[in-house]
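> need a structure here:
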Amino acid sequence: MTPVHAAKAALRRPLFRLGMIIAGVALILDQLTKLWVLHGIRLPYRFQRKIEISGIFDLTYTENRGVSFGLFAGGMSSRVLLSLLSIIVSGFIIRWLMTIQRPVTAAGAGLILGGAIGNLIDRVFYGYVVDFLDFSGLGFPYIFNVADAAINVGVALLLFDALWLERKGKAKDQAGL
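Have a look, this model is predicted:
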């Protein structure tokens, strides 16, 4: 089957469409919130790059040049390497979405895909990822964005599916239900 035929067949699969729609929503929300932070409230240009909202949550602008939570930050070589890694991971997730059999798995994969592409767009256009969600009032030391949240929720859904739903399905099969 050619890649074009495989893509057409995938588009007819409801779970592939579900995953892609969720990816699109996560991507759009991520990019809209980043545009709002950069150009709406102009957070990078405010004193201390911060807006205090409450005792537990603030908007704090940071430029993340690494992966999630600033890990592996570096110069141009890490930017290119992380961008290529995002493209490769996104390709694998799209390919995997073509075979997914459960809605929770499709939702998790879609969230990871949307978040990965959202952060990829930042890395390509800005050279860093725009982060601004600050829950340090809860003791959480990292500043993140909607894409990071989507990726983490997506991973949690995949773990839930693998550890709970898949096991539950196998138990039903063994019981003959």
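
> Only C-alpha atoms from now on, for both contacts and neighbour counts.
Fine.

> For the most centrally placed residue in the chain, identify the helix or strand it belongs to.
Computing the C-alpha centroid of the chain and ranking residues by CA atoms, centre = their mean puts Gly115 first, at 2.0 Å. Assessed by DSSP states H and E, Gly115 sits inside helix 103-126.

> Pull out the buried positions in that helix.
104-123 (16 or more other CA atoms under 10 Å).

> Sequence B follows; please return its structure for comparison with A:
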Amino acid sequence: MKKPLLIVILVLVVDQVLKIWVKTHMSSGQDYNISDLMGVGDWFILHFTENKGMAFGLEWGGRTGKLVLSVFRIVAVGVIGWYLLSRIRKGANPGFIISISLIFAGALGNIIDSAFYGLIFSASDYLTVATLFPKGGGYDSFLFGSVVDMLYFPIIDTRWPAWFPVWANQQFIFFRPVFNIADSAITIGILTILFFQRKHFDL
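Okay, here's the model as predicted:
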């Protein structure tokens, strides 16, 4: 029980500390080229963006969709948390428990943004850095906060050759989506289940 709890706490702390720092120190769209500062190229950038939707900036259904998504996230986290506890009590494989712990922590991290960031932060724009606990109140209501994303890894940044059909001379970037620590935890948890824990799907 200690290891899953430690994983959840660690992911949440790192995720929220980084998000709060970005929100209170960077304006929307601002970049910090971390890899360039380290003298190792342009492949690791802190790029501040916010989204009202799912992981990696995907959106759906406007304001109504946002409410549905926020409620779904809360229900999903409850189900994942219950499932995690049931696997721990039944002595499931430690690797499987770690994977579920990562998924649970990541989902909970993004719920915190959706549920509370609209209440505790002022709005971010391209000229203004947000304030934590502004006097006039936050930029939106409960469950309508935007998820903070900042991790950008354009490992490959090139152009398709002129002879290539459809995308000739167009820019090609891999990996293009901007994401956060919570997204990473969810992705790692899912991938480790798929590649290393398939025998536990019938638990």
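
> so how far does whichever helix or strand comes after the helix holding Gly115 of the first structure sit from its counterpart in the second structure?
Under the assignment DSSP H and E, the closest C-terminal helix or strand after helix 103-126 of the first structure is strand 129-134. By mean CA distance after the TM-score superposition for the first structure, the fitted strand 129-134 of the first structure averages 0.4 Å away from its aligned residues in the second structure.

> What is the corresponding segment of the second structure for strand 129-134 of the first structure?
The alignment of strand 129-134 of the first structure onto the second structure (TM-score structural alignment) spans residues 147-152.

> any idea how far the matching stretch is from the chain center?
Remark: stretch 147-152 of the second structure is offset 7 Å from the chain centroid, using CA atoms, centre = their mean, to the nearest Å.

> Next: stretch 194-203 of the second structure.
So, by CA atoms, centre = their mean, the centroid of stretch 194-203 of the second structure is 24 Å from its chain's centroid.

> Can you tell me what sits against it?
For stretch 194-203 of the second structure, contacts defined as CA atoms under 8 Å, 6 or more residues apart in numbering pick out 93, 95-96.

> And the helices in the second structure?
2-25, 34-37, 62-89, 94-112, 118-120, 181-196 (DSSP state H).

> Which of the ones you listed sits closest to His47 of the second structure?
helix 2-25 (9.0 Å; CA to CA).

> The second structure: which residue goes with Gly70 of the first structure?
Match for Gly70 of the first structure (TM-score structural alignment): Gly57.

> I figured its match hits Pro177, correct?
Yes: if you go by CA atoms under 8 Å, Gly57 of the second structure and Pro177 touch, sitting 7.2 Å apart.

> contacting residues for Glu50 of the second structure?
28, 57, 146-149.

> What sits closest to it if chain neighbours are left out?
Distances taken as CA to CA, 6 or more residues apart in numbering place Val148 nearest to Glu50 of the second structure, at 4.7 Å, with adjacent residues excluded.

> Number of residues surrounding that neighbour?
27 (other CA atoms under 10 Å).

> what do you get for Val75 of the second structure?
Neighbour tally, Val75 of the second structure, other CA under 10 Å: 12.

> counterpart of it in the first structure?
Per TM-score structural alignment, Val75 of the second structure is aligned with Ile88.

> The first structure: matching residues for stretch 94-107 of the second structure?
So stretch 94-107 of the second structure sits over residues 103-116 in the first structure, by TM-score structural alignment.

> mean shift between that stretch and the second structure?
Looks like 0.8 Å for stretch 103-116 of the first structure (mean CA distance after the TM-score superposition for the first structure).

> who touches Asp58 of the first structure in this structure?
By CA under 8 Å, 6+ apart, the neighbours of Asp58 of the first structure are 50-52, 133-136.

> just the residues you listed now: which is nearest Ile21 of the first structure?
Here the nearest of these to Ile21 of the first structure, counting by CA to CA, is Leu133; it sits at 24.0 Å.
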